[in-house]
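> Predicted coordinates and the sequence they were generated for:
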Amino acid sequence: MSVPGPGVDEYMGTLRDEEDSLWENVESHRHLLSRSINPAKLTPYLRQCKAIDEQDEDEVLSAPMLPSKINRAGRLLDILHTKGRRGYVVFLESLEFYYPELYKLVTGKEPTRRFSTIVVEEGHEGLTHFLMNEVLKLQQQMKAKDLQRCEVLARARQLEDEKRQLALTRVELLTFQERYRKMKEERDGHSDELLKVKDDNYNLAMRYAQLSEEKNMAVIRSRDLQLEVCGLLAL
């Protein structure tokens, strides 16, 4: 078995250094990239350009230990880093297509959208197929957004109807509250009158009792006077 000579080792070391240098720009913006990119957007292009395989894609999109989009984006960067120069180039092409502002941030260059890797791999037919798929995805997304918009508008109309109904109910409630207030005032007024009548009746009863007592005293006094007169006449 032949053993690689020093020249091969030196060449491989140079390649690794170049790859690390390339990825330094990406790693320096890792926090922003992880928070900004949606891995599900990038993986179809990355797979078609053979920068990742199906297993890589499943891990990034479906692994239970990657619950958030930020976690999944970070894992995608880690996997691409292991792919060396190819991972770097294809990743930048995917950024150029889906996130041109991030592409400009990482590379300092304006996007050109040449898709060189996919053209090399599958020719212009492959690029056309990819772009057609992206157009179909956008159409489906637009349909989904239109449907969502219709649902939102329907919900808005429903809420508006409920708002009007609540306004009517509020007016009705205020009317009942006003009627209740007036009835309470009337009841309180009648209660005051009833108390006054009761007081008058009590005073009348007391006066009647007093007069009855005075009458009885007068009858007794009259009888005593009659007896006294009779006694005087008998003399």
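Great, that's in hand.
> alpha carbons only for contacts and neighbour counts from here, please
OK.
> Strands of the chain, start to end?
In the chain, no strands are found when defined by DSSP state E.
> So which residues of it form helices?
For the chain, applying DSSP state H gives helices covering 6-28, 30-36, 39-48, 54-62, 69-82, 84-98, 100-107, 116-234.
> winner for burial among those?
helix 84-98 (a mean of 21; mean count of other Cα atoms under 10 Å).
> Let me know the angle separating that helix from helix 39-48.
Between helix 84-98 and helix 39-48, the angle comes out at 130 degrees (axes from the mean of the first three to the mean of the last three Cα atoms, to 10 degrees).
> tell me what helix 84-98 is packed against?
helix 6-28, helix 39-48, helix 69-82, helix 100-107 (3 or more Cα pairs under 8 Å, 6 or more residues apart in numbering; DSSP states H and E).
> Residues contacting that helix, please?
Helix 84-98 is contacted from outside by 16, 19-20, 22-23, 41-42, 45-46, 49, 51-52, 80-81, 102-104, 111-113, 115, 117, using Cα atoms under 8 Å, 6 or more residues apart in numbering.
> One more to weigh against that first structure:
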Amino acid sequence: MAEESVPEGRSLKELSEEELWELINDNRHRISLGVRPCILLPYLRQVKVLTEVDEDEILSCHNLTNRCMRTSYMLDLLRTQGRNGAIALLEGLMIHYPVLYTHVTGRKPSTEPSRFSGLIKYSELTEYLIRAVTGMQTELQEARNEAGKMSTRCSSLESEVSQLMEQEEKCSHLQTENERLQRHLSSLQREVTKLKDEKCDLYIRYTASIEEKSAINGRLHDLNLQVSFCLKISLRFLDELSTEKGSASPYLFMILSCLVSLTCQAHKDILQQDLAEAIDSQVELAEHLKSYREENEKLLRDKQGVCVCLSSAIITNEEKHANSA
């Protein structure tokens, strides 16, 4: 551990060059990961352990592709400066990375002048510390401002997330309603198809009824012809009998008269019955047609209403998505 690397009662200024660099190398990986060269370079140049050329090489070399490599290369350059390089590095850590300084040395950081090695004059050290503290305060203030902005942004994002969740819930309700309307529309379409099939069957029955009526009319016409022929013969026979009353039996004349009367009445009854049946059949078919027509119109109105509801729901959903976007 770092605390075990520094004997108690000895300050860092009392350690030899090898002891200092052994302390640094034991924590080289941690330093490479935690230190930004651009933070330490101003102090290292102030104490004259690195030059401007060294700084440009550390920050601008294309072979150093990441911060860890630049920090490691800076440590290599400081190693060439011997003990001063190690002291300057540890003092830079004490100023800018106090937590890391404690991990490396096992000691608490301090900005008292007596804790520094004297690589630079007291006035220059004081001036640098003032600039460093001012810079840290500025960075702290900027960090606080950024934290405030981030907090405001987080609140705004939370509000947006809440609104999006509400819109998602509304969209879910709209989707459910849309599915329900789609099912209802499918049901109406099936009903319309069924009604069309029934209407087709009804037209077939109506056509068959018309054909049957035509056949009945033809049969009635033939029957009328036959009855008319029979009536003519019967009337002629009655006329002949009436002219020959003396030779004809009164009973025969009466029978023929009754037969003619019954034939006329039967003919009349048959015609009335057939006519009544035809009228009833037509009335029933007309009522069925009217009922199916009304049901068809109602289903069409329902279908149009469902389509309007679907269109309205889709437009509302698209507008909400557009507003949320």
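Received the coordinates, thanks. A quick note: this is a predicted structure, and the numbers were derived from the prediction, not measured.
> Now the TM-score, please.
Comparison of the two superposed chains (TM-score structural alignment, normalised by the length of structure 1) gives a TM-score of 0.75, and 215 aligned residues with a Cα RMSD of 3.0 Å.
> As a markdown table, the helices and strands packed on helix 84-98 of structure 1 with distance to residue 94 of structure 1 would be great.
Compiled in a markdown table, these are given as follows (distance: least, Cα to Cα, whole Å):
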| stretch | distance to residue 94 of structure 1 |
| --- | --- |
| helix 6-28 | 13 |
| helix 39-48 | 6 |
| helix 69-82 | 12 |
| helix 100-107 | 9 |
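> Which among the ones you listed is found nearest to residue 130 of structure 1?
Residue 130 of structure 1 lies closest to helix 39-48 among the helices and strands packed on helix 84-98 of structure 1, at 7.7 Å (Cα to Cα).
> How far away from the center of its chain is the closest one?
The chain centroid and the centroid of helix 39-48 of structure 1 are separated by 30 Å under Cα atoms, centre = their mean, to the nearest Å.
> Can you say which of the helices and strands packed on helix 84-98 of structure 1 is nearest to residue 222 of structure 1?
helix 69-82 (115.6 Å).
> tell me, that closest one lands on which residues of structure 2?
Matched against structure 2 by TM-score structural alignment, helix 69-82 of structure 1 falls on residues 67-80.
> gap between the matching stretch and the chain center?
53 Å.
> Distance check, the aligned residue in structure 1 for residue 168 of structure 2 against residue 162 of structure 1.
Correspondence of residue 168 of structure 2 to structure 1, assessed by TM-score structural alignment: residue 170. From residue 170 of structure 1 over to residue 162 of structure 1 the distance is 12 Å, taken as Cα to Cα, to the nearest Å.
> ok, now residue 199 of structure 1?
54 Å.
> so who does the nearest residue to residue 66 of structure 1 once chain neighbours are set aside touch?
Using Cα to Cα, 6 or more residues apart in numbering and skipping the chain neighbours, the partner closest in space to residue 66 of structure 1 is residue 72 (5.5 Å). By Cα under 8 Å, 6+ apart, the contact list for residue 72 of structure 1 reads 39, 60-61, 66.
> ok, back up a step: for residue 221 of structure 1, which of the helices and strands packed on helix 84-98 of structure 1 is the nearest?
Among those, helix 69-82 sits nearest to residue 221 of structure 1 (Cα to Cα), with 113.7 Å.
> Report the angle between the closest one and helix 6-28.
Relative orientation of helix 69-82 of structure 1 and helix 6-28, computed by the same axes, to 10 degrees: 160 degrees.
> now the helices: where do they sit in the stretch 201-325 of structure 2?
250-324 (DSSP state H, counting those that start in this stretch).
> So which residue is dead centre in structure 1?
residue 152 (14.3 Å; Cα atoms, centre = their mean).
> Quick check: the aligned residue for it in structure 2?
Residue 152 of structure 1 maps onto residue 150 in structure 2, by TM-score structural alignment.
> Distance of that match relative to residue 143 of structure 2?
Residue 150 of structure 2 sits 10 Å away from residue 143 of structure 2, going by Cα to Cα.
> try residue 317 of structure 2
Note on residue 317 of structure 2: its distance to residue 143 of structure 2, by Cα to Cα, is 42 Å.
> now do residue 197 of structure 2
Distance from residue 197 of structure 2 to residue 143 of structure 2, by Cα to Cα: 77 Å.
> next one: residue 274 of structure 2
105 Å.
> Contacts made by stretch 196-216 of structure 2 with the rest, please.
By Cα under 8 Å, 6+ apart, stretch 196-216 of structure 2 touches 274, 278, 281, 285, 288-289, 292.
> among these, which ones are buried?
Those of the contacts of stretch 196-216 of structure 2 that meet the buried threshold are 278, 281, 285, 289, 292, by 16 or more other Cα atoms under 10 Å.
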